[in-house]
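S.K.: After the sequence you'll find the predicted model.
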Amino acid sequence: MNRLGWHRLLWWLGIGLMSTSTLAANLSAHFFTTRDGLRLHYLEAGSGPQTIVFIPGWLMPATVFRLQLKALGDEFRVLAFDPRSQGQSEISRGSHDPARRMADMEDFLQAAGVGDYVLAGWSLGVLEVLDFIERKPQSGLRGLILIDNSIGEGTPPVARARKSRGDRSDPKFREHYLTNFCRSIFANPPPADIADAVLRSALQVPESAARELLSQPYPRTYWRDIVARQEVPVLYAIRPRLREQGEALQIRKGSLAQVEIFEQAGHTLFVDEPARFNAMTTDFARRAFMSSPDGARSALSARPPPSGN
């Protein structure tokens, strides 16, 4: 192993010593069994009837939202889900197709006793929450938070060139690839427990499941049309590469849309700039819960103008 490899290994091992105690001090963990018998996990903070639900991205754990659980839990009940094979949920050797994942999400909301809620998805979670509300309409949905992924507006974003090429089914290459991937999603060094949980989760997901999760069987307009049909407020938190999609969303949805651009953050913009993200989410959720779906448009008209544009 070269010097850089040893540095990475020591860094990951060092932070791993902190993760359990840090999480235990702030959050409560829950498990439930899905309709097909798998044991899945979610984290909870706060209490009350108004709930914010976070769905993580590709291979990611619920723990990535620890800074949101801790801060938003002072006012709301906040839940973060570990999808099957991710985080602390049981690893499945079976299908991870959209129908299975949507059934898991439905089982999760039922097990957690969620009533009125704001649903937040990040990265792949954006696509999954949109697919979920399309397949399984939600009477308790009061708002959507879509974090840093395409929603099918405008022209497709330009894919970034991959620096690492090789066979991801090879264990050594896969570990190298995922270690670099997990570092690349942060613009700044993340809290130790979050970084550790992110890498552990990514490495544990079966390769076949990781590939299946990236094979979304829909045209990109599917996501655009779902968002267009929603009568609840939508908060779109993105980096500059999705600016065009944010502008198109603003035109399409008018006062129901709030677009926030994080100019300096990485893909985990809620980790890189937690104070801004948490304040923005708190304000959005307050207004979303104050309004009914039919009255959301008038309630959102009083929101502050988008920042970062």
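M.R.: Good, I have the coordinates. Numbers count the residues shown, from 1 in each chain.
S.K.: Please make it C-alpha for all contacts and neighbour counts, starting now.
M.R.: Noted.
S.K.: quick one: A285 from I145, how far?
M.R.: 9 Å (CA to CA, to the nearest Å).
S.K.: overlap in contacts of these two?
M.R.: Listed as contacting both A285 and I145 by CA atoms under 8 Å, 6 or more residues apart in numbering are V118.
S.K.: give me the element G121 is part of.
M.R.: Using DSSP states H and E, G121 sits within strand 117-122.
S.K.: S208 too?
M.R.: In the assignment (DSSP H and E), S208 maps to helix 207-213.
S.K.: From the contact counts, what lies against the strand holding G121?
M.R.: Contacts defined by 3 or more CA pairs under 8 Å, 6 or more residues apart in numbering; DSSP states H and E place strand 117-122 against strand 51-55, helix 124-135, strand 141-147, helix 274-290.
S.K.: List the buried residues of the helix or strand hosting W12.
M.R.: Using DSSP H and E, the element containing W12 is helix 3-16. If you call a residue buried by 16 or more other CA atoms under 10 Å, then helix 3-16 has these buried ones: 12, 15-16.
S.K.: got the contact list for the nearest residue to V78 once chain neighbours are set aside?
M.R.: Nearest residue to V78 in three dimensions, chain neighbours excluded: I52, at 4.8 Å (CA to CA, 6 or more residues apart in numbering). Residues near I52 by CA under 8 Å, 6+ apart: 76-79, 117-120, 285.
S.K.: Which one of those residues is nearest to D196?
M.R.: Closest approach between the contacts of I52 and D196, by CA to CA: L79, at 20.0 Å.
S.K.: Let's verify A25: helix, strand, or coil?
M.R.: helix (DSSP: H, G, I helix; E, B strand; the rest coil).
S.K.: any idea how far S19 is from it?
M.R.: 10 Å.
S.K.: Look at these two and report which has more neighbours.
M.R.: Per other CA atoms under 10 Å, whichever of A25 and S19 has more neighbours is S19, with 18 against 8.
S.K.: In space, what's closest to the more buried one - neighbours in sequence excluded?
M.R.: Leaving aside its sequence neighbours, S19 sits nearest to D193 (CA to CA, 6+ apart; 4.1 Å).
S.K.: Break down the stretch 201-309 of the chain into its strands, ranges please.
M.R.: Assigned by DSSP state E, counting those that start in this stretch, the stretch 201-309 of the chain shows strands spanning 234-238, 257-261.
S.K.: With distance to N278 and mean neighbour count added, can I get the ones you listed in a markdown table?
M.R.: Converted to a markdown table, the strands of the stretch 201-309 of the chain look like this (distance: least, CA to CA, whole Å; neighbours: other CA atoms under 10 Å):
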| stretch | distance to N278 | mean neighbour count |
| --- | --- | --- |
| strand 234-238 | 11 | 25 |
| strand 257-261 | 12 | 22 |
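S.K.: okay, pairing it with this:
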Amino acid sequence: MRAPRHLLLAAAVGLTPGLARAEDAPKPIPPCEKTPTEGDVAGAKGAFQAGQASFEEGDYNRAISYWDDAYRRDCTAHALLLNLARAYELNNQKRHAIVALETYLARQPSSPQRDQIARRIEGLNEKIAQEANNPTAGPGPGTGPTAQKPDGQPASTPEPDTGGKRPLTPLIVAGAGGVIAIIGGVLYLGAAGDVSDIEDKCGGRSNCPPKLVEEGNDARSRQTTWGVVTVGGVAIAAGGLVWYFLSKPKGGEANTALAPKRRLLPRVDPVVGRGFTGLAVSGTF
């Protein structure tokens, strides 16, 4: 006797949640056996940025796809594995997250985060064991933008493992300019005070003693010198701040893996001598 059609449909619908919760067996991440070309690195950067945008939108499936493509293009950027692990975890693909984390430890054995990542793997294994004992608990893979806390209140979307930061070089330049301006300002005020004292001694007379005339000229020279240094320091500080606020934030750990080596920081020093005043700039930009 055939079962009624509506009973078959009900059974199929009842089985759907269980199928949705099932996680496909993770595949091992391919070995890193080639050196990426400049084109591979450029493509990896583009894929990473696209994955970052999808992650922030809560579309973890798409973020995983982009970051997986980025790591296949540049398999030396091992920090991408941490991003993949986080996206897998939020997408309720814990076994995939474990594979990504274990691969990271295997390829970065001296990572300072080793103990933290090992504890993270242990926690994921415990959750998998709990879900195995209680098959009806835990949602399956999805693209929900928020996770649920135990009390039922929605939690905000976790921040990705990488974060954009502006470079520190402009702030260093601005700080150096501020120091120059402060030193120049203090010495300028001292020289201005000396000029005022000598003028008081002369009493406005045109026939001041030669010694006072020499001291006055020396004080005026120092006043001019440190005035120029003060203005230069203010200009450097302002330029550093403008540079900082106009610079684009750089990616965090994954971007660091794809970024070029850091250059030497510039250094600005005041140069003052008899008959000349200026600023010495050293380093590379």
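M.R.: That came through, no problem. Given the structure is predicted, the values throughout are model-derived calculations rather than measurements.
S.K.: After superposition, what is the TM-score?
M.R.: A TM-score of 0.25 describes the superposed chains when it is computed by TM-score structural alignment, normalised by the length of structure 2; 129 aligned residues with a CA RMSD of 6.8 Å.
S.K.: re the thing from before, angle of the strand holding G121 of structure 1 against helix 124-135?
M.R.: 140 degrees (axes from the mean of the first three to the mean of the last three CA atoms, to 10 degrees).
S.K.: got the angle for strand 117-122 of structure 1 vs strand 141-147?
M.R.: Using the same axes, to 10 degrees: strand 117-122 of structure 1 against strand 141-147 is 10 degrees.
S.K.: which parts of strand 117-122 of structure 1 are buried?
M.R.: 117-122.
S.K.: Is K127 of structure 2 within a helix or a strand, and which one?
M.R.: K127 of structure 2 belongs to helix 114-133, assigned by DSSP H and E.
S.K.: Give the other helices and strands that that helix contacts.
M.R.: So helix 114-133 of structure 2, by 3+ CA pairs under 8 Å, 6+ apart, packs with helix 94-107.
S.K.: can you list the strands of the stretch 201-309 of structure 1 in JSON lines and add distance to T281 of structure 1?
M.R.: Compiled in JSON lines, the strands of the stretch 201-309 of structure 1 are given as follows (distance: least, CA to CA, whole Å):
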{"stretch": "strand 234-238", "distance to T281 of structure 1": "8"}
{"stretch": "strand 257-261", "distance to T281 of structure 1": "11"}
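S.K.: Identify whichever of those lies nearest to L213 of structure 1.
M.R.: strand 234-238 (21.5 Å).
S.K.: Who are the packing partners of the closest one?
M.R.: Against strand 234-238 of structure 1 (3+ CA pairs under 8 Å, 6+ apart) you get strand 141-147, strand 257-261.
S.K.: any chance of these in CSV, with distance to A210 of structure 1 too?
M.R.: Listed next are these as CSV, based on distance: least, CA to CA, whole Å:
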stretch, distance to A210 of structure 1
strand 141-147, 20
strand 257-261, 28
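S.K.: Figure out which of these is closest to H7 of structure 1.
M.R.: Nearest to H7 of structure 1 among these is strand 141-147; the distance by CA to CA comes to 31.3 Å.
S.K.: just the helices in structure 2 please.
M.R.: 5-21, 38-56, 60-73, 80-90, 94-107, 114-133, 169-202, 210-246, 253-258 (DSSP state H).
S.K.: most neighbours per residue, which of the ones you listed?
M.R.: helix 80-90 (a mean of 24; mean count of other CA atoms under 10 Å).
S.K.: That helix versus helix 94-107: what angle between them?
M.R.: Helix 80-90 of structure 2 and helix 94-107 meet at an angle of 160 degrees, taking the same axes, to 10 degrees as the criterion.
S.K.: Helix 80-90 of structure 2 to helix 38-56, inter-axis angle?
M.R.: Relative orientation of helix 80-90 of structure 2 and helix 38-56, computed by the same axes, to 10 degrees: 30 degrees.
S.K.: helices or strands up against the strand or helix carrying D193 of structure 1?
M.R.: Per DSSP H and E, D193 of structure 1 falls inside helix 192-204. Here helix 192-204 of structure 1 touches helix 3-16, helix 19-26, helix 171-184, going by 3+ CA pairs under 8 Å, 6+ apart.
S.K.: how much space between the closest residue in space to L80 of structure 2 that isn't next to it in sequence and V234 of structure 2?
M.R.: Using CA to CA, 6+ apart and skipping the chain neighbours, the partner closest in space to L80 of structure 2 is A254 (5.3 Å). Separation of A254 of structure 2 from V234 of structure 2 (CA to CA): 36 Å.
S.K.: How about G175 of structure 2?
M.R.: Distance from G175 of structure 2 to V234 of structure 2, by CA to CA: 10 Å.
S.K.: How about V41 of structure 2?
M.R.: Taking CA to CA, one finds V41 of structure 2 at 40 Å from V234 of structure 2.
S.K.: And S221 of structure 2, by the same measure?
M.R.: Counting by CA to CA, the gap from S221 of structure 2 to V234 of structure 2 is 20 Å.
S.K.: ok, of the contacts of I52 of structure 1, which one's closest to L213 of structure 1?
M.R.: A120 (18.4 Å).
S.K.: got the contact list for the closest residue to R222 of structure 2 other than its chain neighbours?
M.R.: Nearest residue to R222 of structure 2, sequence neighbours excluded (CA to CA, 6+ apart): A191, at 5.9 Å. Residues in contact with A191 of structure 2, defined by CA under 8 Å, 6+ apart, are 219-220, 222-223.
S.K.: Can you add distance to V213 of structure 2 and give these back as a markdown table?
M.R.: A markdown table is the format used below for the contacts of A191 of structure 2 (distance: CA to CA, whole Å):
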| residue | distance to V213 of structure 2 |
| --- | --- |
| A219 | 10 |
| R220 | 10 |
| R222 | 14 |
| Q223 | 15 |
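S.K.: just those residues now: which is nearest R21 of structure 2?
M.R.: Here the nearest of the contacts of A191 of structure 2 to R21 of structure 2, counting by CA to CA, is Q223; it sits at 77.9 Å.
S.K.: what about the closest one, distance to V186 of structure 2?
M.R.: 10 Å.
S.K.: Equivalent analysis for S65 of structure 2, please.
M.R.: S65 of structure 2 is 59 Å from V186 of structure 2, where distance means CA to CA.
S.K.: Can you give me the buried ones in the helix holding D193 of structure 1?
M.R.: Buried residues in helix 192-204 of structure 1, counted by 16+ other CA under 10 Å: 192-203.
S.K.: Quick check, A97 of structure 2 in contact with R86.
M.R.: Yes - between A97 of structure 2 and R86 a contact is recorded at 6.9 Å, counting by CA atoms under 8 Å.
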